[in-house]
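Q: Need a 3D model of the sequence below.
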Amino acid sequence: MSQQPYIPIHKLQDRAPEGIEIRYIDALMTSEDTRKLGIHRDDHYIFMILEEGDVELMIDFQVFPLRPSSIMVIQPGQVHAYKCGVPLRGWFVAMDALMMGEMVKKSLEENIIEPQPRQVSGAVLQELIEIARILYHHSQQESYLFQATVIHSLAAAFVSLFTSSYAAVASAGPENLSRASWITRQFRALVTRYFRTEKSPSAYAQRLHYSLPHLNESVKQVTGFTVSYWIQYETMLEARRMLYFTDLDVKEIAAELGYEDPAYFTRLFNKSVGQTPLQFRKGAKVH
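A: Alright, predicted model coming up:
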């Protein structure tokens, strides 16, 4: 495994200042193509539609197979890489969160926390493909009156349909979920946003306007784990990313994650992962 001083972040602004990039994939993606992309994070959302072929996605130490008639969303900050070596047909849409309506963005944050490909019906697949095709067409045109408005409207339609198709309850409110499930989704979304700076369970309870016992009971009922577990889970996941993909030392990683005492961070990591940070990094180097 080749390590770097940091995990590369691919910035959409560098490629598409307008906040959206659409590509149609109709070729053989070789190992060299995917090697160039490498392991990285994005500062934007990636929406994938696979019509034909097979893709393997590595997202945060898990491998997800993407099959024909599947869709997938990768959220900002998730460390990932692609592996595909067969002829592919499909669409790849990179989108800045600013291009999305607030309700759709909130739905993505709260409901699509765990990555997972989704099989969709032929009718839904064709609708998504058609919107992506029209969006691509207008994005490639020479500048015309109201072009930005047209692109924004099409992008909103695409991401709204994609999100509602990706998760059956993506746009559902509390009336369509158990109360505990709704609370848990709100909590998990907050943790992914604030885990670096906020480690106190009571702080999350305050942000959500619930008592800590009520929040703990709800989260444990849905997931089987406590509020403290999920805060530590997100923190240690980021620690593993940094140990695996960067050459930052343990003290630097501890500081990045909000721990002033590297020894305390090491004890927490050992308790969570079953190895010290250096043992984990040493094991990573042989894979």
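
Q: contacts and neighbour counts: CA atoms only from here.
A: Will do.

Q: how many neighbours does residue 51 have?
A: 21 (other C-alpha atoms under 10 Å).

Q: Wasn't it part of a strand?
A: Yes. Assessed by DSSP: H, G, I helix; E, B strand; the rest coil, residue 51 belongs to a strand.

Q: so it makes contact with residue 87?
A: No. With contact defined as C-alpha atoms under 8 Å, residue 51 does not reach residue 87; the gap is 10.7 Å.

Q: Give me the three-state assignment for the closest residue to residue 9 other than its chain neighbours.
A: The shortest distance from residue 9 to any non-neighbouring residue, by C-alpha to C-alpha, 6 or more residues apart in numbering, is to residue 41 (4.7 Å). Secondary structure assignment for residue 41 (three-state DSSP): strand.

Q: contacting residues around residue 41?
A: Shown in contact with residue 41 (C-alpha atoms under 8 Å, 6 or more residues apart in numbering): 7-10, 76-80.

Q: re the thing from before, joint contacts of residue 51 and residue 87?
A: With contacts defined as C-alpha under 8 Å, 6+ apart, no residue is shared by residue 51 and residue 87.

Q: Reduced to three states, what does residue 161 come out as?
A: helix.

Q: check contacts around it.
A: Counting by C-alpha under 8 Å, 6+ apart, residue 161 has contacts residue 128.

Q: I'd like to know how far it sits from residue 188.
A: 23 Å (C-alpha to C-alpha, to the nearest Å).

Q: pretty sure residue 139 is in contact with residue 151, am I right?
A: Yes. Applying C-alpha under 8 Å as the test, residue 139 and residue 151 come out as touching, 6.8 Å apart.

Q: any idea how far the residue nearest to residue 9 lies from residue 127?
A: For residue 41, the distance to residue 127 - C-alpha to C-alpha - is 29 Å.

Q: Sequence B follows; please return its structure for comparison with A:
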Amino acid sequence: MSKQQVVKVQQFDKDVPIEFFKLEDNIELFNFDYHYQCNFYQIYWFTKTQNSSQLIDFESYDITDDQVWVIYPGQMHNIDPTGIKGYLVSVNKDYFNRIIAQEFKQQKFRLHPPLWFELSKDKKALFNALMILFEEEWNTQKRTVVLEKYLSIYITHIQDLKELYQDNPLIDTRVLKLLELVEEHYTKPYHTSFYADKIALSVKRMNELVVKSTEITLNQHIQNRLLLEAKRLIGYSDLNIQEISAELGYSEVNYFNRFFKKQTGITPLVFRTNVKKVQ
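A: Next up is the predicted model:
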């Protein structure tokens, strides 16, 4: 496997939707020569770091002690775990979405990734106790019903931490539905009226809600999602540009090339070359 390819990762056991790992005891899970793209959520609590950083969707982020990070399904992720201590809880996507629908009063996990939080000193003993509970259950019976309860408590307390990236506002649930629809349909050439119909609003009113909550229009959300997926495929797949264009719903590769250059200032082939140089 070349470094230009991404490793597609699934959870170990489809019957256990919540998994628990101590980072320092499971370094073999990470080969930092490659990028990983998981089909599940990952919640990292980094307890000890050493001038550490990670790459998420082409951006580098520093990691410091007592940060909690959420890596979303489909994100390109690369981390060297050498010298890092902490915990990883991986969660099936459907499971995670069901739990946060119940527990997250501010829906902080429903907007723009990546997302990370600062663990305050007064919360550290509580988080340590939760990790002990996770570890005990994981190393013994692995009962989903128990792990789910621990996860629900964990998520409830994470939402009380200081969010380091941005303060996501409490937004209209219809906007959350729209963002989910974008994730599901962004490769399809649907007009904005398709999305407006799904939440029983006019296009004008829909865009007013989206801009108020996220500061960009629905069309911009769709374009941003297309661009991110294009970067992932161009940088970390063996597909040629025409195949990528077709996969993203473009009838002609020239249309895709114009879209990509307009958004990034460079052609897809130049972007691929630049990514390979970095690798």
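
Q: corresponding residue for the residue nearest to residue 9 of structure 1 in structure 2?
A: For residue 41 of structure 1, the aligned position in structure 2 is residue 37, judged by TM-score structural alignment.

Q: What of residue 20 of structure 1?
A: With TM-score structural alignment as the criterion, residue 20 of structure 1 pairs with residue 18.

Q: ok, for that match, nearest residue in space, not its chain neighbours?
A: Residue 18 of structure 2 sits nearest to residue 91 (C-alpha to C-alpha, 6+ apart), 4.7 Å away.

Q: With residue 4 of structure 1 instead?
A: Using C-alpha to C-alpha, 6+ apart, the closest residue to residue 4 of structure 1 is residue 246 (4.5 Å).

Q: and the one you found, how far is that from residue 87 of structure 1?
A: 32 Å.

Q: between those two, which one's more packed in?
A: Neighbour totals were compared for residue 246 of structure 1 and residue 87, and residue 246 leads with 18 against 14 (other C-alpha under 10 Å).

Q: any idea what that one aligns with in structure 2?
A: Match for residue 246 of structure 1 (TM-score structural alignment): residue 237.

Q: Would you enumerate the residues in contact with its match?
A: 4-6.

Q: from those residues, which is closest to residue 272 of structure 2?
A: Distance to residue 272 of structure 2, by C-alpha to C-alpha, is smallest for residue 4 among the contacts of residue 237 of structure 2, at 9.2 Å.

Q: Contacts only, for that closest one.
A: Contacts of residue 4 of structure 2 by C-alpha under 8 Å, 6+ apart are 34, 235-238, 276, 279.

Q: Residue 40 of structure 1 too?
A: Neighbouring residues of residue 40 of structure 1 by C-alpha under 8 Å, 6+ apart: 7-10, 79-81.

Q: so the alignment partner in structure 2 of residue 157 of structure 1 is in which element?
A: Per TM-score structural alignment, the equivalent position to residue 157 of structure 1 in structure 2 is residue 153. Secondary structure from DSSP states H and E places residue 153 of structure 2 in helix 144-158.

Q: mean per-residue distance, that helix to structure 1?
A: Its aligned residues in structure 1 lie a mean 2.8 Å from helix 144-158 of structure 2 after superposition (mean C-alpha distance after the TM-score superposition for structure 1).

Q: Buried ones in that helix, by neighbour count?
A: 144, 147-148, 150-152, 154-156, 158 (16 or more other C-alpha atoms under 10 Å).

Q: Helix or strand next in line after that helix, which one?
A: strand 162-163.

Q: so what does that next one touch, helix or strand wise?
A: strand 115-118 (3 or more C-alpha pairs under 8 Å, 6 or more residues apart in numbering; DSSP states H and E).

Q: and the strand it packs on, how far from structure 1 on average?
A: Looks like 1.8 Å for strand 115-118 of structure 2 (mean C-alpha distance after the TM-score superposition for structure 1).

Q: Tell me the residues of structure 1 aligned with that strand.
A: Against structure 1, strand 115-118 of structure 2 falls on residues 116-119 (TM-score structural alignment).

Q: what about the helices in the stretch 51-200 of structure 2?
A: For the stretch 51-200 of structure 2, the helices defined by DSSP state H, counting those that start in this stretch occupy 93-103, 121-139, 144-158, 173-185, 192-198.

Q: Run the chain-centre distance for stretch 212-231 of structure 2.
A: 15 Å (C-alpha atoms, centre = their mean, to the nearest Å).

Q: for stretch 52-61 of structure 1, same thing?
A: 13 Å.

Q: Tell me which residues are up against that stretch.
A: With C-alpha under 8 Å, 6+ apart as the criterion, stretch 52-61 of structure 1 contacts 63-69, 78-90, 115, 237, 241.

Q: how about it: buried residues?
A: Here stretch 52-61 of structure 1 shows 52-55, 57-60 as buried, counting by 16+ other C-alpha under 10 Å.

Q: same question, stretch 86-101 of structure 2
A: Buried-residue list, stretch 86-101 of structure 2, by 16+ other C-alpha under 10 Å: 86-93, 96, 99-100.

Q: can you tell me which of the contacts of stretch 52-61 of structure 1 are in strands?
A: Assigned to strands by DSSP state E, the following of the contacts of stretch 52-61 of structure 1 qualify: 63-66, 80-83, 87-90.

Q: okay, the residues you listed in a markdown table with distance to residue 46 of structure 1 next?
A: As requested, these are exported to a markdown table (distance: C-alpha to C-alpha, whole Å):
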| residue | distance to residue 46 of structure 1 |
| --- | --- |
| 63 | 17 |
| 64 | 15 |
| 65 | 16 |
| 66 | 14 |
| 80 | 11 |
| 81 | 12 |
| 82 | 12 |
| 83 | 16 |
| 87 | 20 |
| 88 | 17 |
| 89 | 16 |
| 90 | 13 |
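
Q: most surrounded residue in the residues you listed?
A: residue 66 (23 neighbours).

Q: I'd say that residue and residue 48 touch.
A: No. Residue 66 of structure 1 lies out of contact with residue 48 (C-alpha under 8 Å); the separation is 9.4 Å.

Q: Now do the shared contacts for these two.
A: Common contact partners of residue 66 of structure 1 and residue 48 (C-alpha under 8 Å, 6+ apart): residue 72.

Q: who's in contact with the nearest residue to residue 174 of structure 2 once chain neighbours are set aside?
A: Among residues not flanking residue 174 of structure 2 along the chain, residue 199 sits closest, at 6.5 Å (C-alpha to C-alpha, 6+ apart). Neighbouring residues of residue 199 of structure 2 by C-alpha under 8 Å, 6+ apart: 174, 177-178.
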